[in-house]
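> build me a model from this:
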Amino acid sequence: MTIRALHVASELYPLLKTGGLADVVGALPPALIELGADARVLLPGFPAVVAGLSDLQPVARIGDRFGASNVSLARGTLPANGLVVYVIRAETLYDRGGNPYLDAEHVPYGDNAQRFAMLGWTAAQIAQHLDPTWAPQIVHAHDWHAGLASAYLKAAEREHGKPAARTIFTVHNLAYQGVFPSHQFGQLGLPADFFHMSGVEFYGQMSFLKAGLFYSDRITTVSPTYAREIQTLAQGGGLDGLLSQRSHDLSGILNGVDYTVWQPTTDSLIAAHYTDTRLAGKRACKTALQERFHLAQKSDALLFGVVSRLTEQKGLDLLLAALPEIIKRGGQLVVFGTGDPALENGLQLVAQAHPESVAVELGFDETLAHQIVAGSDVIAVPSRFEPCGLTQLYALAYGSLPLVHRVGGLADTVVDASLENIADDLATGFVFERFEPEALTAAIRRAFALYARRTDWKATQRRAMRQDFGWGASAERYLALYRELV
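The predicted structure is shown next:
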C-alpha cells in the first residue's frame, strides 16, 4: 500500500530558505518517495516559490478567506526532482518581497496569524479532497507556521465524525512558537472552545506551535536528545508540561543530510574536490579560503570556521570570549552570518585588530557557506541549545572537525576526540560539556593538540568523512510512523 503524505511548511530549499527547515522539507519528501511513498508539499505562494516551480496548474478556487480575496490552490513541480508542490495563491497575504515573515524594518508582519492560519486551513482542506484527484492519509506539519493544520482537521473530525487524515507535527525549533494576541482568535474560524488551556490558548494569548503539539496524533522533533530536553523546564519554552504529558506520542528522529548537495567529491562550489583517502584538494580549499578573506597564507595555521546566525542561541558570545585563545596559539577564524548587532560589532572589532588571523563577513550566501565548510580545519557550533543542527553534519562530510557543545542533535552526532575515543577509533570532533568560556577554551586547546599530531588528526578527519547521516535511515523511521498511524 502506497502511503500518501502531505508535508506542510513555510519554506523549501531551493525555492526559499531562511534556515535548516527549508533543507529538511526539500530533502525528506524525495527520500520518502524513494521508499515508495507518495509525498507532496504545500507552501504559501511567496514570490520565490511561485517563480521557482514549473508547470503551475490551477487546482481549486477557494474564494475569500482570512482577509484575502480570490484565493486559489495551484499545483506545480520542483524542476530539480519533479516533487509535486501545492501553492496557495493569495496575493494580499503572500506577494511580498524579502523575508517571508518580517517587513523591511525586520518586524513580524501584523497579519502573520492570518497568513499562516491560511496555510493550516488549506492543508486540512486538501485532506478533505480540495484536490479532487488526490488526498493525503497523513498530514505532516512542520514548525509553528503549519501548527493549525491539525487543529482544523480536529474541528472537521468533530463535524463529520471521522478523521479526514492522521496528523504528525515536527518541531524544528521550540524557541519559535507563533504566539499571537487572543483577540485574533476570532479570525481563525475554529470552534470557540479551542481557545482553552487544552487547546491553542497559551498564557492568555494563542500559540500556533501549541496547537500543533496539542491536536496532532504524533509529535516528532529533530534529534533524540532534543526530544528529551524539551520535556524539561530549562528547554521546554513553557510547553514542557504538555510535552511530558504527551511523551508517549513524542519521538526524536535525526535530520539527514542531502549528500547530493553536500559532498566534497562532487561539490561544484568549492575550489577543489577531495575524498577521505585523498585530502590534497582540502588544502587547496583552505588556501582559497585564506585568500578570499585576506588572512595570512599559512598552511599550518589551524583555521576555524563559523557559518551561523550570529546570536546567543548559537553560542557566538562564548566564542567571542574564547577568541584570544585561538589568536594566541596562531590559529585563524572566519565568521560568516548575520544576527545580533552587538555580536556582529564585537567580532568585527577583533577582526580589525587582527586582520591576518580573524575575518568576519555579514550576510548569507550558499556558495560561500560551502567554501567555508570545505576550507576550514574546524567548524565551530558552540550552541546554547540546538534541536538538530545541520552545520556539524556538513562539517563531518567535508573532514572539517566539528567543535560543539554537548546538547541536542550536536550530542547525538559528534564524538569527542578524547584519548580513549581516538584509541577506540571513535573520535570525529571536539565536544565540551558546560556552556561556559572555560569549557569552550579547553576544547579549542584539544583541537590545537590534536592538530599537532598529524597522523591522529588525519585519522579523525577520515573517520568524520565516513559517517553516514543521509536521509535514508530517517525517512525509514518516518515511513514506519506513517504506517503505524494509517
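> CA atoms for contacts and neighbours, from now on please.
Noted.
> what about the nearest residue to Leu269 once chain neighbours are set aside, how many residues close to it?
Distances taken as C-alpha to C-alpha, 6 or more residues apart in numbering place Thr367 nearest to Leu269, at 5.7 Å, with adjacent residues excluded. Using other C-alpha atoms under 10 Å, Thr367 has 11 other residues around it.
> isn't Thr367 right up against Asp267?
No: because the distance of 10.1 Å does not satisfy C-alpha atoms under 8 Å, Thr367 is recorded as not touching Asp267.
> also this sequence, please, to line up against the first:
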Amino acid sequence: MKVLFAVSECAPFVKTGGLADVAGALPKALAAQGVEARVMMPAYPGLAALKGAKPVAEMEGGRLLAVKAEGLSLLLLDCPGLFDRPGGPYLGPDGRDWIDNPFRFAALSRAAARVAREGAGGWKPDVLHVHDWQTALAPLYMRQSAAGQAIPSVLTIHNIAFQGVFGAALIGALGLDPSGFTPAGYEYYGQIGFLKAGLVNADRITTVSPTYARELTQVRFGMGLEGVIAARRADLEGVLNGVDLDVWNPAADAHLAAPFTAATIAGRAKNRAALAERFGLVPRDDAPLFGLVGRLTRQKGIDLLLETLPRLLARGASLALIGTGDADMEAAFRAAATAHPGRVGAVIGYSEELAHLMQGGADVILVPSRFEPCGLTQLYALRYGAAPLVARTGGLADTVIDANEAAIMAGCATGFQFAPVEAAALGDALDRACDAFSDRALWAQITANAMAAEVGWGASAARYAALYSHLVAR
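Coordinates of the predicted model:
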C-alpha cells in the first residue's frame, strides 16, 4: 500500500502546530502496518539543500525533489518564488498572512493531484491523504484532470477554525472549474472555500478524535461548515492522534533532571524540585504543583484559569506556566507571579526544555480549552505520569478518564475532566485534584494508570491502514 501525504508542514523540518507532529510521526507508524507513506510538502528555506535531494519531476513553476531525512521519505515542491522566502509557512516577517497564500497552496494541491494521478520518479500512490485547507483542493484538482488515473482520497481536518477562504475573482487564476462554484461545490458564502472543496470532493473525511468528529456537525463547533460535514456523516471518522514515543520518553529524556519509568516514578520528585526552582516556586508537599504549557488565549480557556486562580491558591497549590498569546493574558500572569512569589511562576515564551520538564515535574497538567480537536499536551502528561485536568471537549474527552467515583472504584482513572467549560466547573475540578493529591494511595493509582495509557501511534496507524485498504478495495 502506497500513500501520498500532502501537507503544508512537517516536524522536525517546519512546525507551527499539531499538523506538523502528525505529518512527522504517522508515516513512521504506518510503516509498521505495511504502508509506504511519502510526505509531500513545500521546499521552504533550506529544505531543497537537504543532503541527497534529487529531482524526480518538473512541476509548474519549479520541480519535485525526493529525499530521505529524519526517517521520512519526502517529496519537496521546490518552487522558490512561492516558498523560499523569509518568514513562516503562512505568515511573513510582519506577522501577516502572505498575500499570495491562495496561489502558494493551490500550487501544492495541484502538485499533489498530479503525483496522485501520474506518479513521480517511478512511484505512484494508491491513496491520496490531504490535510487541512492548505492541500484540500487536491481531491478537486484530481477530479478535474484527465491525465493518468484518479485514486481514492482522504481529507483530515486538524482544526476547522482554519478554512482557507479567498475571493471568487481568483477562480480562473487558481485553475478551478467555474461550474463547481455552487453551494454544493467549493463556493462558500460567495467566496472560494479551500477546506469546503476538500469536504465535498474527498472520498473519506477524518478528524483527530471521535468526539471532535461529532462536534463538527454542531453549529457551536462547525464554524459554518457543520451542514456540509453533517451531510457527509457516513464518510466521517474520528481517529485519535498519538505522540512520538521516542521524542516523549521519560526514561530517556535529556531535558529532565531525573529520567524515570513507571517502576521508578518516585524519581519524579527530582523533576518537581527542578521545575519549582526554574519557576521560582516553593511548592508544598501536601498540595499539587499545577502546570500549563500552551497559547494564552480565550480558546485555550486561559481566562477561566485566571478567574479560578484564587481558588487554586487557597488550596495551597502552586502554578507554573509557560506560553505566549494575548497581551492582556500575558500581562495578567506576569502580575500574578509578582503578586504571589513562590506560588505562581510564569515564563512568557516557549522552551522545548521547559515544556518537557513541565510534563516530568508538574503533578497536574491543565488543559482547560473551550474546544480542542485532539490535543497533545494531555497525551504528553499521561506519558510522563502527570494527571491531566481537561475540559470535556474534543480529544480531551476521549483520552482522559475522569477520576469520578465510578472510575476510582474501578481503578481506571487517569486524570480529571470538567464540564461545562466555565470557571465554576474548572474550580470544582481543581478542588477534586487537590483532594485526590492528598490521598497518596489514590494519587499513586492515578499516576500509574496515566503512565500505562496507550498514547502512541500504533492503534491509530492500524485504523488508517484499514481505511486505506477499504478505499482501495471498494
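> about what we covered before: and the residue nearest to Leu269 of structure 1, what's its match in structure 2?
In structure 2, the position corresponding to Thr367 of structure 1 is occupied by Glu353, as judged by TM-score structural alignment.
> who's in contact with the one helix or strand its match maps to?
Element membership of Glu353 of structure 2, judged by DSSP states H and E, is helix 352-361. With contacts defined as C-alpha atoms under 8 Å, 6 or more residues apart in numbering, helix 352-361 of structure 2 is touched by 248, 250, 253, 255-257, 268-275, 291-293, 320, 322, 365, 380-381, 384-386.
> where strands are concerned, which of these count?
Under the assignment DSSP state E, the contacts of helix 352-361 of structure 2 contribute 291-293, 320, 322, 365 to strands.
> can you put those in JSON lines and add distance to Glu215 of structure 2 and neighbour count?
Putting these into JSON lines (distance: C-alpha to C-alpha, whole Å; neighbours: other C-alpha atoms under 10 Å) gives the following:
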{"residue": "Gly291", "distance to Glu215 of structure 2": "27", "neighbour count": "27"}
{"residue": "Leu292", "distance to Glu215 of structure 2": "25", "neighbour count": "25"}
{"residue": "Val293", "distance to Glu215 of structure 2": "25", "neighbour count": "22"}
{"residue": "Ala320", "distance to Glu215 of structure 2": "31", "neighbour count": "24"}
{"residue": "Ile322", "distance to Glu215 of structure 2": "29", "neighbour count": "23"}
{"residue": "Ile365", "distance to Glu215 of structure 2": "24", "neighbour count": "30"}
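> pipe those residues into TSV and attach distance to Leu304 of structure 2 per row.
Supplementary listing: these in TSV, determined by distance: C-alpha to C-alpha, whole Å:
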residue	distance to Leu304 of structure 2
Gly291	15
Leu292	13
Val293	15
Ala320	16
Ile322	16
Ile365	15
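> quick one, what contacts the equivalent of Tyr464 of structure 2 over in structure 1?
The pairwise alignment with structure 1 assigns Tyr464 of structure 2 to Tyr478, based on TM-score structural alignment. By C-alpha under 8 Å, 6+ apart, the contact set of Tyr478 of structure 1 is Ile253.
> for Tyr478 of structure 1, give its distance to Ala39 of structure 1.
12 Å (C-alpha to C-alpha, to the nearest Å).
> chain neighbours aside, what residue packs nearest to whichever residue in structure 1 pairs up with Gln163 of structure 2?
Alignment note: Gln163 of structure 2 maps to Gln177 in structure 1; criterion TM-score structural alignment. Nearest residue to Gln177 of structure 1, sequence neighbours excluded (C-alpha to C-alpha, 6+ apart): Leu209, at 4.9 Å.
> so what corresponds to that neighbour in structure 2?
Under the alignment by TM-score structural alignment, Leu209 of structure 1 pairs with Leu195 in structure 2.
> surely its match meets Gln163?
Yes: the pair Leu195 of structure 2 and Gln163 qualifies as a contact (C-alpha under 8 Å) at a distance of 5.1 Å.
> how about Gly147 of structure 1: what's its closest non-neighbour residue?
On the basis of C-alpha to C-alpha, 6+ apart, the spatially nearest residue to Gly147 of structure 1 that is not a chain neighbour turns out to be Gly212, at 4.1 Å.
> mean deviation of the helix or strand that neighbour falls within from structure 2?
The secondary structure element spanning Gly212 of structure 1 is helix 208-215 (assigned by DSSP H and E). Helix 208-215 of structure 1 differs from its equivalent in structure 2 by a mean of 0.9 Å after superposition (mean C-alpha distance after the TM-score superposition for structure 1).
> helix or strand next in line after that helix, which one?
Beyond helix 208-215 of structure 1 in the direction of the C-terminus, DSSP H and E gives the next helix or strand as strand 218-221.
> what stretch of structure 2 does that following strand fall on?
The alignment places strand 218-221 of structure 1 over residues 204-207 of structure 2 (TM-score structural alignment).
> what ranges does the stretch 51-200 of structure 1 have for its strands?
Residue ranges of the strands in the stretch 51-200 of structure 1, as given by DSSP state E, counting those that start in this stretch, are 54-65, 68-77, 84-89, 138-142, 166-171, 179-180.
> reformat those as JSON lines; add mean neighbour count and distance to Arg434 of structure 1.
Supplementary listing: the strands of the stretch 51-200 of structure 1 in JSON lines, determined by neighbours: other C-alpha atoms under 10 Å; distance: least, C-alpha to C-alpha, whole Å:
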{"stretch": "strand 54-65", "mean neighbour count": "14", "distance to Arg434 of structure 1": "49"}
{"stretch": "strand 68-77", "mean neighbour count": "19", "distance to Arg434 of structure 1": "46"}
{"stretch": "strand 84-89", "mean neighbour count": "25", "distance to Arg434 of structure 1": "43"}
{"stretch": "strand 138-142", "mean neighbour count": "28", "distance to Arg434 of structure 1": "30"}
{"stretch": "strand 166-171", "mean neighbour count": "26", "distance to Arg434 of structure 1": "25"}
{"stretch": "strand 179-180", "mean neighbour count": "19", "distance to Arg434 of structure 1": "31"}
